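>>> Below is the structure, and that's it, no one-letter string:
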């Protein structure tokens, strides 16, 4: 089908086939379809939406545009977590070492700040000499050696999303559930993680301002993950006030270290971390139930195992572990 016909079909509210979506994305990445036609396609999706099968096809097309990680060779279960972002959200910094200390590896491709929300990479780069730009080989090595990594999207991981997101940003098509889902889930599924837990935030400090819209986004992402064959679950968490006690890149790294030491354990941060981590352990079959998972995570925090993992992680990615 010609690009014009695909755009017209979606404009008129018709359902696109997986083949049509794949060929359209492939053509755009290859430079055969111009920006103006992709812009028209994005606007058609913005107004007409996509059903779950179309959204899955779009996500798969993004994934297939580049390389995919495969961590099966490391011999232990893997699980990842993604947050839609919020003020003071430093959960990834403490969750990854805690889960890794419980025997589940965490491959985490993270992003930078979006609007007023801070990005995990920005926070980590406040550590002197810390390197977030890892090669595929670096990621695999650190996952084997430390049990987790947190890195930026590589050049060859989901290049379709990188190119299309830049266009969405200037065509007023960012706020589209199918396009948001394909963008987030393509990067997470291309990681090759064995399971995925989503922290979908709502409220004044979040991208999704109310519970209803957060539920719609969470349901769509969970459906795509499970249809792709990766066990996926989501939590809806309140972001009407900052998480924890510190806000700001360096300050949030400091709070994370204090948390892992057991010096400062804010109730809201602790509850969310245990809730997300216990789901990761259950999906990875490292814990029989959520209660056991929470107990394992709490023990890793109290006995210093999670703090030790965090120190190893900083050193492995070039930072100063004495921070």
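Sure thing, it's come through. No experiment lies behind these values; they were computed from the predicted model shown. Numbering: from 1, shown residues only.

>>> When you work out contacts or count neighbours from here on, use the C-alpha atoms and nothing else.
Fine.

>>> before we move on, what SS does the most centrally placed residue in the chain have?
What sits nearest the mean C-alpha location of the chain, by Cα atoms, centre = their mean, is residue 82, with 3.4 Å. Classification of residue 82 by DSSP: H, G, I helix; E, B strand; the rest coil places it in strand.

>>> unless I'm mixing things up, it is touching residue 198, no?
Yes. The criterion here is Cα atoms under 8 Å, and residue 82 meets it with residue 198 at 4.9 Å.

>>> Tell me where the stretch 151-300 of the chain has helices.
Here the stretch 151-300 of the chain has its helices, by DSSP state H, counting those that start in this stretch, at 159-170, 177-190, 211-228, 249-261, 267-283, 290-302.

>>> Would you mind putting those helices into JSON lines with mean neighbour count alongside?
Output for the helices of the stretch 151-300 of the chain, formatted as JSON lines (neighbours: other Cα atoms under 10 Å):
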{"stretch": "helix 159-170", "mean neighbour count": "17"}
{"stretch": "helix 177-190", "mean neighbour count": "22"}
{"stretch": "helix 211-228", "mean neighbour count": "19"}
{"stretch": "helix 249-261", "mean neighbour count": "20"}
{"stretch": "helix 267-283", "mean neighbour count": "21"}
{"stretch": "helix 290-302", "mean neighbour count": "19"}
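
>>> Next, the contact list for the residue nearest to the centre of the chain, please.
Going by Cα atoms under 8 Å, 6 or more residues apart in numbering, residue 82 touches 188, 196, 197, 198, 199.

>>> Repeat the analysis, applying 6 Å as the threshold.
198, 199 (Cα atoms under 6 Å, 6 or more residues apart in numbering).

>>> before we move on, what about residue 259?
Residue 259 neighbours (Cα under 6 Å, 6+ apart): residue 265.

>>> In addition, the following structure is provided for comparison:
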């Protein structure tokens, strides 16, 4: 069949269904440069506004998987036994540095984690951007090196490269065209990479709340169910946890600041919510991998997870002995009055950190590794007038004004603590 971009755009603009053949043509054409970015931007906006049904989403996902290579780790052995592989993906949150301690914990327990990771998307941080704040670290890893690291270290965190290359192009375009928060585009983006990646099982951390792309629980649940179904369709055992993202995770938001906090967790300390979610997701991953008898929490206390993280960073060229970067300029927000710290809005914090330079506003923009925000008082903590609440960091001080404007509407000081919410809301399986 013969297709052209304006007709495909109009089809979705007018709310009609895209055929399998049209989807295949679009994904292949954009991947190989036959469809202009302006045309793909228009189609993405049409999808954002009009949506796609499950059949369209499934075909879009399959077309992106078919756009590149697929890895296969079924032949991996350690000590003569098959090496189980399992991965985790988060749909994006504020302060979500969970991947860093999590892959180390799971590797310490005997599974292997091949993680194709992405960069920041909208107001959320990207795992590769965070890790690249470590001197020398590279996410560009050959397939052979991934296999070797899985055998030797138990984990590799890498740019997708030729895995679902269509998604890499679309991911960057969605980031700067206001089309991130689309359920079918999120589902197909996540699952195309993970299916192509070749892990034996997958755990999804689907965020719900003000700092998530899916801010309502029904939408987050639909996203989780869609991704679990896509995994099953491609023979990838998948389960999903719905987790709260109304507040930032931990006390640090920003690339290098989040690495520093992850290191605290790996050293047996760190914020309680980061530790809780790390251990919870690790248990899910180990269960899907068929590994029992290992306590994930213990690996954080006895140093075995830290050992795996250090080995992972060294294998990919990183040097943790070199201090992490910190923004050259800082501003501190202090309490105007005494009371109790109320809720801290995750979206306000995420946008403030994006304004400080930790995220991108155009394709390929270099992020500031040292830009970010430190939270000094958590919700429910007593606060005295004049005490520091937040410290903001950036290399470009002219960014402070807009960042402060985003942050100022995102917190309160009251007379009673805010309502406590469960970090894990629900578990979804096929």
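Happy to help now that I have it. Given the structure is predicted, the values throughout are model-derived calculations rather than measurements.

>>> sorry, back to before: of all the helices of the stretch 151-300 of structure 1, which one comes closest to residue 110 of structure 1?
Each of the helices of the stretch 151-300 of structure 1 has some distance to residue 110 of structure 1 by Cα to Cα; the shortest is helix 177-190, at 9.1 Å.

>>> so where is that closest one in structure 2?
Aligned using TM-score structural alignment, helix 177-190 of structure 1 spans residues 183-196 in structure 2.

>>> Have a look at how far, on average, the matching stretch is from structure 1.
For stretch 183-196 of structure 2, the mean deviation from structure 1 after alignment is 1.4 Å (mean Cα distance after the TM-score superposition for structure 1).

>>> Other residues contacting stretch 266-281 of structure 1?
95, 244, 287, 290, 293, 294.

>>> cool, and stretch 124-141 of structure 2?
Counting by Cα under 6 Å, 6+ apart, 92-94, 118-120, 158-159, 255-256, 316-319, 369 sit against stretch 124-141 of structure 2.

>>> Return the subset of those residues lying in helices.
255, 256 (DSSP state H).

>>> any idea how far the residue nearest to residue 302 of structure 1 when sequence neighbours are not counted is from residue 94 of structure 1?
Setting aside the residues directly before and after it, residue 302 of structure 1 is nearest to residue 262 in space (Cα to Cα, 6 or more residues apart in numbering), at 6.9 Å. Distance, residue 262 of structure 1 to residue 94 of structure 1, by Cα to Cα, to the nearest Å: 11 Å.

>>> Now do the SS call for the nearest residue to residue 19 of structure 2 once chain neighbours are set aside.
Distances taken as Cα to Cα, 6+ apart place residue 56 nearest to residue 19 of structure 2, at 7.5 Å, with adjacent residues excluded. Classification of residue 56 of structure 2 using three-state DSSP returns helix.

>>> Structure 1: which residue goes with residue 56 of structure 2?
Alignment note (TM-score structural alignment): residue 56 of structure 2 maps to residue 54 of structure 1.

>>> Would you mind measuring the gap between the ends of stretch 257-276 of structure 2?
End-to-end distance for stretch 257-276 of structure 2, by Cα to Cα: 19 Å.

>>> could the helices of the stretch 151-300 of structure 1 go into CSV alongside distance to residue 239 of structure 1?
Putting these into CSV (distance: least, Cα to Cα, whole Å) gives the following:
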stretch, distance to residue 239 of structure 1
helix 159-170, 24
helix 177-190, 19
helix 211-228, 10
helix 249-261, 16
helix 267-283, 11
helix 290-302, 22
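
>>> closest to residue 310 of structure 1 out of the ones you listed?
Residue 310 of structure 1 sits nearest to helix 249-261 of all the helices of the stretch 151-300 of structure 1, at 8.4 Å, using Cα to Cα.

>>> counterpart of residue 120 of structure 2 in structure 1?
Under the pairing rule here (TM-score structural alignment), the equivalent of residue 120 of structure 2 within structure 1 is residue 113.

>>> hmm, I was thinking of residue 85 of structure 2
In structure 1, the residue paired with residue 85 of structure 2 is residue 78, using TM-score structural alignment.

>>> so how far is residue 148 of structure 1 from that match?
Counting by Cα to Cα, the gap from residue 78 of structure 1 to residue 148 of structure 1 is 9 Å.

>>> Find the residues that touch each one of these two.
With Cα under 6 Å, 6+ apart as the test, residue 78 of structure 1 and residue 148 both reach 105, 106.

>>> right, and the helices of the stretch 151-300 of structure 1 - which one's nearest residue 101 of structure 1?
helix 290-302 (6.2 Å).

>>> who's in contact with that closest one?
Outside helix 290-302 of structure 1, the residues within contact range by Cα under 6 Å, 6+ apart are 98, 274, 278, 281, 287, 306.

>>> can you check stretch 33-42 of structure 2 too?
Stretch 33-42 of structure 2 is contacted from outside by residue 29, using Cα under 6 Å, 6+ apart.

>>> cutoff 7 Å now
5, 9, 29, 30, 177 (Cα atoms under 7 Å, 6 or more residues apart in numbering).

>>> Compute the first-to-last residue distance for stretch 129-139 of structure 2.
Stretch 129-139 of structure 2 end-to-end distance (Cα to Cα) = 9 Å.

>>> From residue 107 of structure 1, how far out is the counterpart of residue 24 of structure 2 in structure 1?
Aligning on TM-score structural alignment places residue 24 of structure 2 opposite residue 22 in structure 1. For residue 22 of structure 1, the distance to residue 107 of structure 1 equals 27 Å [Cα to Cα].

>>> Between these two, point out the one with more neighbours.
Neighbours of residue 22 of structure 1 and residue 107, each counted by other Cα atoms under 10 Å, are more numerous for residue 107; the result is 28 against 18.
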